[in-house]
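J.: Need the 3D shape of this:
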Amino acid sequence: MYQIDQRGWLQEARHCPSPNFNQRPPGVDIDLLVIHNISLPPGEFGGPYIQALFCNTLDCHAHPSFADLEGLHVSSHLLIDRGGECHQFVSFLERAWHAGLSEHCGRENCNDFSIGIELEGADTVPYTQAQYQQLAVVSQTLQCYYPSISSDRIVGHSDIAPGRKTDPGPAFDWSYYKTLLG
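T.: I've put the predicted structure just below:
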């Protein structure tokens, strides 16, 4: 089990504060965990591009696929890279900009009440054992600190934005992940 400090930062993560966040609505209960994937350039892993995107320092001329990212302001609470290292961009107490237009169980704007975790990956590329292990420990920690995040309130981005998003994709082994959660 990991530790989350009173400011909402995971002590075991590398802290990379993003400017892309705002306050959650007053009195909202954090009760949803959303699993995403990201790779920049698409299908390529490693490098500084994801952190640069979340911190608004991405050179959109560095790769042709980045042209669509010009002026985009997004973030996630956490990123788990291919080696299993955890990077935190936004305090869990704040509203990260990870879900976009979204809905879960009749509630819109999932960013208001969710925590977003990005896995460095792609829909059809298997995730690493280190990522599954880290995701399980982080998820268990979040469930301890935010008990409204029950196992049935852990979803993929595709579940809250169907037709618009596909991540974490068919390569994500939900059954294995749920087994690790216990």
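
J.: switch to C-alpha atoms for all contacts and neighbour counts from now on
T.: OK.

J.: how about stretch 108-117: buried residues?
T.: Of all the residues in stretch 108-117, those buried under the rule 16 or more other CA atoms under 10 Å are 110-117.

J.: Could you also give me the structure for this next sequence, so I can compare it with the first?
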Amino acid sequence: MVHTFRDGWHQNATHRHSSHFNERPTHEVSLLVIHNISLPAEQFGTPYINDLFMGCLDCQAHNSFKDLKGLRVSAHFVIFRDGSLHQYVSCDDRAWHAGVSEFEGRENCNDFAIGIELEGSDHQPFTEPQYQSLISLTQDIMQTYPQITPQRITGHSDIAPNRKTDPGPYFDWNYYLSHLS
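T.: Modelled structure (predicted):
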């Protein structure tokens, strides 16, 4: 068996080591949450996602960033439009991606979830390289964290329905889930 994770770090990802994380209250990892992100909105290929998760976003770089000043957020992974995979937080630690959230009656999904951000938006399709990277990453996650099953993969919109809409209507759940086996 090939081990793709070491200490919660995926060996095929570019490691970024965000300081925006803390310890999980338990060692349980049992949920996978899919998000989308673009900074500025609808713009791809900028350095700003990385800057946000690394805590060095210049909030004067774009007018829409003013509300992000002082925001401390992170995801475990980001998959960019070209399919490249970056990891910001060990999967064994708690990244700050879900916010106020609930899954199957359990609150604070960050406590037990892995968060994957797809560079994208609610208004445009995701790319085939992103799907291929996401499918491969998900298979590796499911092998390493066996409590995560297809039934325990969800969108941000499903765990925070009155706050969030991502990954949005252009995310092809059927395509993604059908390729996991």
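
J.: sorry, back to before: can you list the buried residues of stretch 108-117 of structure 1 in a markdown table and add distance to residue 125 of structure 1?
T.: Formatted as a markdown table, those follow (distance: CA to CA, whole Å):
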| residue | distance to residue 125 of structure 1 |
| --- | --- |
| 110 | 26 |
| 111 | 26 |
| 112 | 30 |
| 113 | 29 |
| 114 | 25 |
| 115 | 23 |
| 116 | 20 |
| 117 | 17 |
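
J.: Now do the helices in structure 1.
T.: 49-54, 129-145, 157-160, 174-181 (DSSP state H).

J.: and those helices as TSV, adding mean neighbour count and distance to residue 32 of structure 1?
T.: Shown next, in TSV, are those (neighbours: other CA atoms under 10 Å; distance: least, CA to CA, whole Å):
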stretch	mean neighbour count	distance to residue 32 of structure 1
helix 49-54	20	21
helix 129-145	19	10
helix 157-160	22	10
helix 174-181	13	15
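
J.: Using JSON lines, please lay out those together with distance to residue 74 of structure 1.
T.: Shown next, in JSON lines, are the helices of structure 1 (distance: least, CA to CA, whole Å):
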{"stretch": "helix 49-54", "distance to residue 74 of structure 1": "6"}
{"stretch": "helix 129-145", "distance to residue 74 of structure 1": "21"}
{"stretch": "helix 157-160", "distance to residue 74 of structure 1": "14"}
{"stretch": "helix 174-181", "distance to residue 74 of structure 1": "25"}
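
J.: And the residue of structure 1 most remote from its centre, how close does it get to residue 55 of structure 1?
T.: For structure 1, the largest distance from the centre (CA atoms, centre = their mean) belongs to residue 61, which lies 25.0 Å off. Taking CA to CA, to the nearest Å as the measure, residue 61 of structure 1 falls 16 Å from residue 55 of structure 1.

J.: How about residue 108 of structure 1?
T.: Residue 108 of structure 1 is 26 Å from residue 55 of structure 1, by CA to CA.

J.: I figured residue 53 of structure 2 hits residue 76, correct?
T.: No. At 9.7 Å, residue 53 of structure 2 and residue 76 do not qualify as touching, with contact defined as CA atoms under 8 Å.

J.: what residues are shared contacts of these two?
T.: Here residue 53 of structure 2 and residue 76 share the contacting residues residue 88, scored by CA atoms under 8 Å, 6 or more residues apart in numbering.

J.: need the contact list for the residue most central in space within structure 2.
T.: For structure 2, the residue sitting closest to the mean C-alpha position, by CA atoms, centre = their mean, is residue 116 at 1.8 Å. By CA under 8 Å, 6+ apart, the contact set of residue 116 of structure 2 is 32-35, 75-79.

J.: Please identify the residue in structure 1 that aligns with it.
T.: Residue correspondence, TM-score structural alignment: residue 116 of structure 2 in this structure matches residue 117 in structure 1.

J.: ok, the contacts of residue 116 of structure 2 vs residue 17 of structure 2, which is closest?
T.: residue 76 (9.6 Å; CA to CA).

J.: still on that earlier bit, the residue farthest from the centre of structure 1 against residue 67, yeah?
T.: Yes. If you go by CA under 8 Å, residue 61 of structure 1 and residue 67 touch, sitting 6.8 Å apart.

J.: Could you name every residue contacting both of those two?
T.: In contact with both residue 61 of structure 1 and residue 67: no residue, using CA under 8 Å, 6+ apart.

J.: now the strands for structure 2?
T.: Secondary structure of structure 2 (DSSP state E): strands at 5-6, 9-10, 14-15, 21-23, 31-37, 77-79, 85-87, 93-95, 102-103, 106-107, 113-119, 153-155.

J.: Distance to residue 138 of structure 2 for these - can I get that in a markdown table?
T.: Putting the strands of structure 2 into a markdown table (distance: least, CA to CA, whole Å) gives the following:
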| stretch | distance to residue 138 of structure 2 |
| --- | --- |
| strand 5-6 | 12 |
| strand 9-10 | 11 |
| strand 14-15 | 16 |
| strand 21-23 | 21 |
| strand 31-37 | 8 |
| strand 77-79 | 11 |
| strand 85-87 | 12 |
| strand 93-95 | 17 |
| strand 102-103 | 19 |
| strand 106-107 | 22 |
| strand 113-119 | 9 |
| strand 153-155 | 9 |
